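Q: Turn this into a model:
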Amino acid sequence: MISKVYLIDDDEICLLSSEYIFTESHYSNGCSIFNDPRKALTTLMQDLETDNLPEIIVLDMHIPAMSGWEFLEKLKPYEAQLRNKCFIYMLTSSVNESDLVRAQSCNLVFELIRKPFTLDKLNQIVRDIVIMKNKYA
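A: Below you'll find the predicted structure:
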């Protein structure tokens, strides 16, 4: 079971559907949802202080208040603390190849996911996290 999940998106429908997928899959007891990445960042900074990180962050790439890229930029100083503990998945409706290349070059991003978020994608994420946890345990 995944202990802590953050969903960050300005699209309320996307947030609710992603939360539903996590909850109904029984992989998680619930998600913390944020429609403003700045609030998520503040919460994540508190998590870093207490070493109580979310295992998964699903982060929308394009949010007017603070883009996913800006969010990741703020996390760069904490990359070592986050690595192999907090898996960040960027979510996008973009088909721009440069977004994929940029996500692949960012050490904090585990994968770029095209919207919509699905149960099949969640199953893959959980498998990937189990592999990564076993690899670095």
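Q: CA only for contacts and neighbour counts going forward, please
A: OK.
Q: For the nearest residue to Leu44 once chain neighbours are set aside, give me its contacts.
A: With Cα to Cα, 6 or more residues apart in numbering as the criterion, Leu44 has its nearest non-adjacent residue at 7.1 Å, and that residue is Leu53. Contact partners of Leu53, counting by Cα atoms under 8 Å, 6 or more residues apart in numbering, are 4, 44, 47, 82, 85-86.
Q: Just put these in TSV and tack on distance to Val95.
A: Converted to TSV, the contacts of Leu53 look like this (distance: Cα to Cα, whole Å):
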residue	distance to Val95
Lys4	29
Leu44	29
Asp47	33
Leu82	28
Lys85	28
Cys86	25
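Q: and the two most separated of those residues?
A: Pairwise distances across the contacts of Leu53 peak at 13.8 Å for Lys4 and Leu82 (criterion: Cα to Cα).
Q: and the longest helix for the protein?
A: Among the segments of the chain that qualify as a helix by DSSP state H, the longest is helix 119-135.
Q: Need the contact partners of that helix.
A: 21-22, 25, 84-85, 87.
Q: can you give me the helices in the chain?
A: With DSSP H as the criterion, the chain has helices at 12-25, 37-50, 68-75, 79-82, 97-105, 119-135.
Q: Another sequence for comparison is provided below:
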Amino acid sequence: MNHKIDLACIIDDDKLYVKMLSRLLDIKKLCKEFLVFENGSEAFSYFKGVFEQPEEDKIPQVILLDLNMPVMDGWQFLDEFVKIKSKLKRPMTLYVVSSSINPEDIQRAKAFEEVSDYWIKPISLGELEEMFQQV
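A: Okay, here's the model as predicted:
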């Protein structure tokens, strides 16, 4: 099967959710490969390194970002990510995927130009497919 997405990225500390999401990505063949980071700090370190030595095949086309994580949460990640994103040459779609239904969180996330949309957990298979088709 010819994948539309080569590389995706999940930034989330919920191991069970990540396992389920990973399984769905595999089963539906929504991407060739995916990266998983347990917090924003791990993800930011990866992106900073890739952006300093631009290697297009190591830059995800889709990022699924949780907001509530230890070490560096999704908000802190977004604050840092916007500072380095200008170095990016490959198109990227970033979705915030959170269990928060707080309208303030949704509005705040959508205020970031880098955030394509806000999705509420748990994500269904149909919603996941929709995300990847929009890219």
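Q: So after superposing, what's the score?
A: Overlay of the two chains. TM-score (TM-score structural alignment, normalised by the length of the second structure): 0.87; 129 aligned residues with a Cα RMSD of 1.6 Å.
Q: ok, back up a step: quick one: closest of the helices of the first structure to Ile113 of the first structure.
A: Between these, helix 119-135 lies closest to Ile113 of the first structure; by Cα to Cα that is 8.2 Å.
Q: What are the buried residues along that closest one?
A: 122, 125, 129 (16 or more other Cα atoms under 10 Å).
Q: same deal with stretch 26-41 of the second structure?
A: Within stretch 26-41 of the second structure, the residues that qualify as buried are 29-31, 33-34, 36-41, counting by 16+ other Cα under 10 Å.
Q: between these, which is closest to Glu104 of the second structure?
A: Minimum distance to Glu104 of the second structure across those is 20.6 Å, recorded for Gly40 (Cα to Cα).
Q: give the contact list for the closest one.
A: Applying Cα under 8 Å, 6+ apart to Gly40 of the second structure gives the contacts 11, 69, 71-74, 76-77.
Q: And Val18 of the second structure, by the same measure?
A: Going by Cα under 8 Å, 6+ apart, Val18 of the second structure touches 10, 12, 36.
Q: Could you rerun that using 7 Å?
A: Val18 of the second structure makes contacts with Asp12, as judged by Cα atoms under 7 Å, 6 or more residues apart in numbering.
Q: how close does the corresponding residue of the second structure for Ala65 of the first structure sit to Glu104 of the second structure?
A: Here Ala65 of the first structure is matched to Val71 in the second structure, going by TM-score structural alignment. Separation of Val71 of the second structure from Glu104 of the second structure (Cα to Cα, to the nearest Å): 22 Å.
Q: Likewise for Val135 of the second structure?
A: Separation of Val135 of the second structure from Glu104 of the second structure (Cα to Cα): 26 Å.
Q: Include distance to Ile57 of the first structure when you put the helices of the first structure into CSV, please.
A: Listed next are the helices of the first structure as CSV, based on distance: least, Cα to Cα, whole Å:
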stretch, distance to Ile57 of the first structure
helix 12-25, 11
helix 37-50, 10
helix 68-75, 11
helix 79-82, 11
helix 97-105, 14
helix 119-135, 11
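Q: and the buried residues of helix 119-135 of the first structure as CSV, adding distance to Ser94 of the first structure?
A: Supplementary listing: those in CSV, determined by distance: Cα to Cα, whole Å:
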residue, distance to Ser94 of the first structure
Leu122, 19
Ile125, 20
Ile129, 25
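Q: Tell me the residue in the second structure aligned with Leu75 of the first structure.
A: So Leu75 of the first structure corresponds to Phe81, using TM-score structural alignment.
Q: residues touching its match, list them.
A: Residues counted as contacts of Phe81 of the second structure (Cα under 7 Å, 6+ apart) are Phe44.
Q: again with Cys86 of the first structure
A: By Cα under 7 Å, 6+ apart, the neighbours of Cys86 of the first structure are 53-56.
Q: Looking for the alignment partner of it in the second structure.
A: Counting by TM-score structural alignment, Cys86 of the first structure corresponds to Met92 in the second structure.
Q: tally of neighbours for the spatially closest residue to Phe117 of the first structure that is not a sequence neighbour?
A: Among residues not flanking Phe117 of the first structure along the chain, Ser18 sits closest, at 6.2 Å (Cα to Cα, 6+ apart). Residues near Ser18 of the first structure, counting by other Cα atoms under 10 Å, number 22.
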